[in-house]
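K.L.:
Task: produce atomic coordinates for the following.
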Amino acid sequence: MTAKTRQQEDQGEEIMADSSQVVKMAKKAFLSGKTRSIKFREKQLRQLLKMYEENEDQILSALATDLCKPRQEAITTELEVLKNDLLHIIYNFKDWAKTEKPSKSAVNILDEVRILRVPYGTVLVVGTWNYPFLISLQPLAGAIAAGNTVVVKPSELAPDSAEVMAKLVPKYLDPTCYHVVTGGVPETTELLRERFDYIFYTGSTEVGRIVHRAANQHLVPTTLELGGKSPVFLDSTADLDVAARRLLWGKCVNAGQTCVAPDYLLCSKQVQAEFVARAKALLRDWYGKGAIGSPDYGRVVSDKHYWRLTKLLENASVAVGGETDASVRFIGPTVLVNVKPSDPVMQEEIFGPIIPIIIVDSVFEAIDFINSREHPLTLHIFSKDRTVQEMIVSKTRSGSVCINETLLQMCVSSLPFGGVGYSGMGAYHGRHSFETFSHKRSVFVKNYNRIGEKLSASRYPPYSEGKTSFLKFLLKHRRGVNLSCISYFVVFALGVAAAFAGSALAQVISANEDET
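P.N.:
Next comes the predicted model:
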């Protein structure tokens, strides 16, 4: 065995020990019961808000280092979204956590039924690099509100952001309950070998499969926030000036590295010509002589992703943009025309500032094209025609739909955010985050009172037609009926009368049999 191999094994054992220790501590904290307290949860959530407020500059600096993210983008698409979603949770989670008392049927008239919102236990949140704070810490807030302990694994591709999280989270939150584990693939792999009670993953479909397989080893419930090629349909009824601005903005934010960014455009040749002309003018207005010299435009996260994106531009027909610079991982906003469905740029999620245009002659052709591919994370529609809007919504499937806008559905805490099929499973944001990390535990309580036992005595042998008829009456679901107190009393009285009548009849029959 070489010295290098021995060193690698030693490092691997150290990673395993560290991961195991962190998970063990988080599980021990959960079993102590401290996270069950609503008061404790609220304190942790307010501490998380305090962390955002007191460390804004440090967070923005990390985002600038990792992604060259402009200050305004970092504030409006990451920090403020985090704060506002967290405030929504703080203001409402006590109501969400209340015991639910569902309606009862006649057969359960004397029984107590309730639904408890209980935490799963110890949760693993695996974040990604494109919005490192938002995607790692927004699920954390929902998991805290639901009463779980949490291990957060931020992406190693945004190392400064990961280090800031690792430093701040134990400073502001209970360090026995909430942990941040930094590192790369080996650390993530070891964490996935641990037995968590819930796994929440954001990232690529390819890695999502690996996470799902790991979760299946222990039958652990999982939320997968993946991606895919999110299409845009643009027709001639849209306000093309506004539509072009909104569409290009959605593609240029974070240099196109957004899971719900417009991936490709479906439109007619006429609309394509008008869009291309507007795109050229808009990009001059926004970035002057070029986005590479603008402080308002980000960069590709890594050399690997840079070369992947430039490869998609090879032999492509560039109508707008196309500028690249490997020394600073710069790819300018780019519009491609004469694109065929079989082209490389149409085979994978682009995750960069490139918009290919596919020509379609009608909304029906656009719908067929969308349905011929995997379900996207989101679907964009730019049209003033409500019939067209509703037709596309009703005849396609996607995680979400955004009409006459891009990205902003992410900022609405009351809307669930999540994919379907290859774009993911499960959803979060606001109440949906709380529900994702909560198990609905049903509780049924039956008392030992004699009347109730008399009422349900028909279930016991020996069976008879009379007993069967009575039980069918009690069990029957009555459409649209939620029995009121008076109705309960009436049904109860009838049931008691029937029960006693049945008992008396049985006694008479028994007496006659004895005489005989």
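K.L.:
From now on I want contacts and neighbour counts done on CA atoms only, so please keep to that.
P.N.:
OK.
K.L.:
Residue 275: what secondary structure?
P.N.:
helix (DSSP: H, G, I helix; E, B strand; the rest coil).
K.L.:
quick one: it and residue 244 touch, right?
P.N.:
Yes - using CA atoms under 8 Å, residue 275 makes contact with residue 244 at a distance of 6.4 Å.
K.L.:
Of those two, give the one with the bigger neighbour count.
P.N.:
residue 244 (22 against 19; other CA atoms under 10 Å).
K.L.:
ok so the more buried one is a strand residue?
P.N.:
No - counting by three-state DSSP, residue 244 is not part of a strand but helix.
K.L.:
quick one, longest helix in the protein?
P.N.:
helix 485-515 (DSSP state H).
K.L.:
what distance separates stretch 142-159 from the centre of its chain?
P.N.:
13 Å (CA atoms, centre = their mean, to the nearest Å).
K.L.:
Correction: the previous question concerned stretch 353-372.
P.N.:
26 Å.
K.L.:
One more, please, to line up against the first structure:
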Amino acid sequence: MNDEITPAVIADPLDAKVNRLQSYYRSGATRSIAFRKGQLHKLRNAIHQYEPQLLAALKQDLNKSELEAYSTEIGLVLKEIRVALSRVRRWAKPKRVRTPLSHFGASSQIVPEPLGTTLIIGPWNYPIYLMLAPVVAAIAAGNTMMLKPSEMAPATSRVLAALIGEVFRPEFVALIEGGADVTTELLKQPFDHFFFTGSPQVGRIVMEAAAKKLIPVTLELGGKSPCIVHKDANIELAARRIVFGKLTNAGQTCVAPDYLIVHKAVKQQLLSKMASVVEDFYGKEPILNPAYGKIVNERHFHRLVSYLHDDNVGHVAYGGQIDEAACKIAPTFLEGVSLQARVMQEEIFGPIMPFIEYEQTEDIYATVQASPKPLALYVFSGSPEFQQEIIGRIPFGGGCINDTIMHLATSYLPFGGIGTSGIGSYHGEHGFKAFSHYKGILKQSNLFDIPFRYPTSKWGLAIIRKLLR
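P.N.:
Reported below is the predicted structural model:
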């Protein structure tokens, strides 16, 4: 393997690349379990070989430490591969289901089949995990695919282009780099499925393009994910887990706790504990800590800084320091924030945490319901009754009780949103399902016939009434 990373360039026009992917899929080459497992093994080996380049690219694009880069990106992809390799044969096996008495003599089964050729568009915030985890699922399901990494993480995009170009035949997996103009052209192509991870704003564009061609979509979006801390919570443990979830990747995580709804009785205690945890994790000046992440670019940096100057923001209770040259913003806690403030109207996607007080449980619902249905929700409480009341009354994609973001890191739970936070889910078997169509097959016996279904049957209606009521 060369030390220099140079993306493989295929000079064919875009439609030719898509045609080649579709032809390879129609050839049936991707259907066997042996082929799927072989490709997953190849991807796993390539990730191990390219690990130094992937780590260096994540450091360059997002200043991710090796610990964070491996635990939240590379390691999670390897876990998805391991689960898929061990279970794909079972996932792909036709499943017998019951047959009603009205179909006497027949048997029924559900047969998974690949969707075909899929377009997978990745984001910049977790440019390896959120690009390659869907690839693992698409391979396991037997698809061919076109990949489009984010141009906002250019170093990682280049490494991924080299990795994919070296590992896979271009008629099986193709990767194309570029900006919004490339994405626009890709969305015009006749794919069998769109899988998009990114903002709700771009998600609407993807869905609109899909609707014109009736292409099914999986949309992994975002939103304002609340974190609720009740008065009976373990405050010290909650502080550590909230800070961890909020500051991983400098807050640029789709499931990061976006804002806190804290019981008035414990708000000051929680704020003080969280400030101590920040200093324990990153020191008294986090923006000088080389392990503390940076904001991806100047545009997002200035967007985040502008929240702090909003007249509806109350005051900064902790943090607020910035380093424009390094694109870093210190962990910042806000008090006295109005629900009309921009920081409460938009997904923050950065290391800024508004604190909202509540006294009555109904105050929680009023605050959460002021925004669209969130991708994630977190509740810290020692009361099972309170936990279940919150989980049962508020719609959201997924979440944790007494923790944050860790539900994203398991292959055994579906990950996805609801409403404006997403359509569909994946991870593990749920990823296999996202890239599969489930055909229902009824196999009837030729040994005998059932005459009462035909129009010449004298007693047909009476028998059918008894069978179907």
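K.L.:
that older thread, which secondary structure elements does the longest helix of structure 1 contact?
P.N.:
helix 450-455 (3 or more CA pairs under 8 Å, 6 or more residues apart in numbering; DSSP states H and E).
K.L.:
tell me which residues in the helix it packs on are buried?
P.N.:
Neighbour-count burial for helix 450-455 of structure 1, counted by 16 or more other CA atoms under 10 Å, picks out 452, 455.
K.L.:
Quick check: next helix or strand after that helix?
P.N.:
Sequence-wise, the next helix or strand downstream of helix 450-455 of structure 1 (DSSP states H and E) is helix 465-475.
K.L.:
what sits up against that following helix?
P.N.:
105, 106, 107, 458, 459, 498, 502 (CA atoms under 8 Å, 6 or more residues apart in numbering).
K.L.:
Now with 7 Å, please.
P.N.:
Identification of contacts with helix 465-475 of structure 1 by CA atoms under 7 Å, 6 or more residues apart in numbering yields 106, 107, 458.
K.L.:
Please tell me how far the residue opposite residue 428 of structure 1 in structure 2 once aligned sits from residue 80 of structure 2.
P.N.:
Superposed on structure 2 with TM-score structural alignment, residue 428 of structure 1 falls opposite residue 426. Distance, residue 426 of structure 2 to residue 80 of structure 2, by CA to CA, to the nearest Å: 11 Å.
K.L.:
Which of the two has more residues huddled nearby?
P.N.:
Set residue 426 of structure 2 next to residue 80 and count neighbours by other CA under 10 Å: residue 80 wins out with 26 against 22.
K.L.:
my guess is the more buried one contacts residue 410, does it?
P.N.:
No - counting by CA atoms under 7 Å, residue 80 of structure 2 stays clear of residue 410, with 8.7 Å between them.
K.L.:
measure residue 499 of structure 1 to residue 515 of structure 1 for me?
P.N.:
In terms of CA to CA, residue 499 of structure 1 sits 25 Å off from residue 515 of structure 1.
K.L.:
One more: residue 53 of structure 1?
P.N.:
Counting by CA to CA, the gap from residue 53 of structure 1 to residue 515 of structure 1 is 88 Å.
K.L.:
Among those two, which residue is more densely surrounded?
P.N.:
A direct count of neighbours by other CA under 10 Å for residue 53 of structure 1 and residue 515 places residue 53 higher, at 14 against 6.
K.L.:
Counterpart of that one over in structure 2?
P.N.:
Here residue 53 of structure 1 is matched to residue 48 in structure 2, going by TM-score structural alignment.
K.L.:
Hmm, residue 351 of structure 1 is touching residue 258, no?
P.N.:
Yes - at 6.5 Å, residue 351 of structure 1 counts as touching residue 258 under the criterion of CA under 7 Å.
K.L.:
Please say which of these two ends up with more neighbours.
P.N.:
residue 351 (24 against 21).
K.L.:
ok, and the closest non-adjacent residue to the alignment partner in structure 2 of that one?
P.N.:
For residue 351 of structure 1, the aligned position in structure 2 is residue 349, judged by TM-score structural alignment. Once flanking residues are discounted, residue 349 of structure 2 sits nearest to residue 252: 4.7 Å by CA to CA, 6 or more residues apart in numbering.
K.L.:
do you know how far the residue nearest the centre of structure 1 is from residue 475 of structure 1?
P.N.:
The residue lying closest to the centre of structure 1 (CA atoms, centre = their mean) is residue 427, at 3.2 Å. Between residue 427 of structure 1 and residue 475 of structure 1 the computed distance is 35 Å (CA to CA).
K.L.:
for residue 61 of structure 1, same thing?
P.N.:
63 Å.
K.L.:
Look at those two and report which has more neighbours.
P.N.:
residue 61 (18 against 13).
K.L.:
From residue 163 of structure 1, how far out is that one?
P.N.:
Residue 61 of structure 1 is 12 Å from residue 163 of structure 1, by CA to CA.
K.L.:
residues in structure 1 aligned with stretch 228-239 of structure 2?
P.N.:
Counting by TM-score structural alignment, stretch 228-239 of structure 2 sits on residues 233-244 of structure 1.
K.L.:
Translate residue 138 of structure 2 into the numbering of structure 1.
P.N.:
Applying TM-score structural alignment, one finds that residue 138 of structure 2 aligns to residue 143 in structure 1.
K.L.:
same question but for residue 267 of structure 2, I mixed them up
P.N.:
Alignment note: residue 267 of structure 2 maps to residue 272 in structure 1; criterion TM-score structural alignment.
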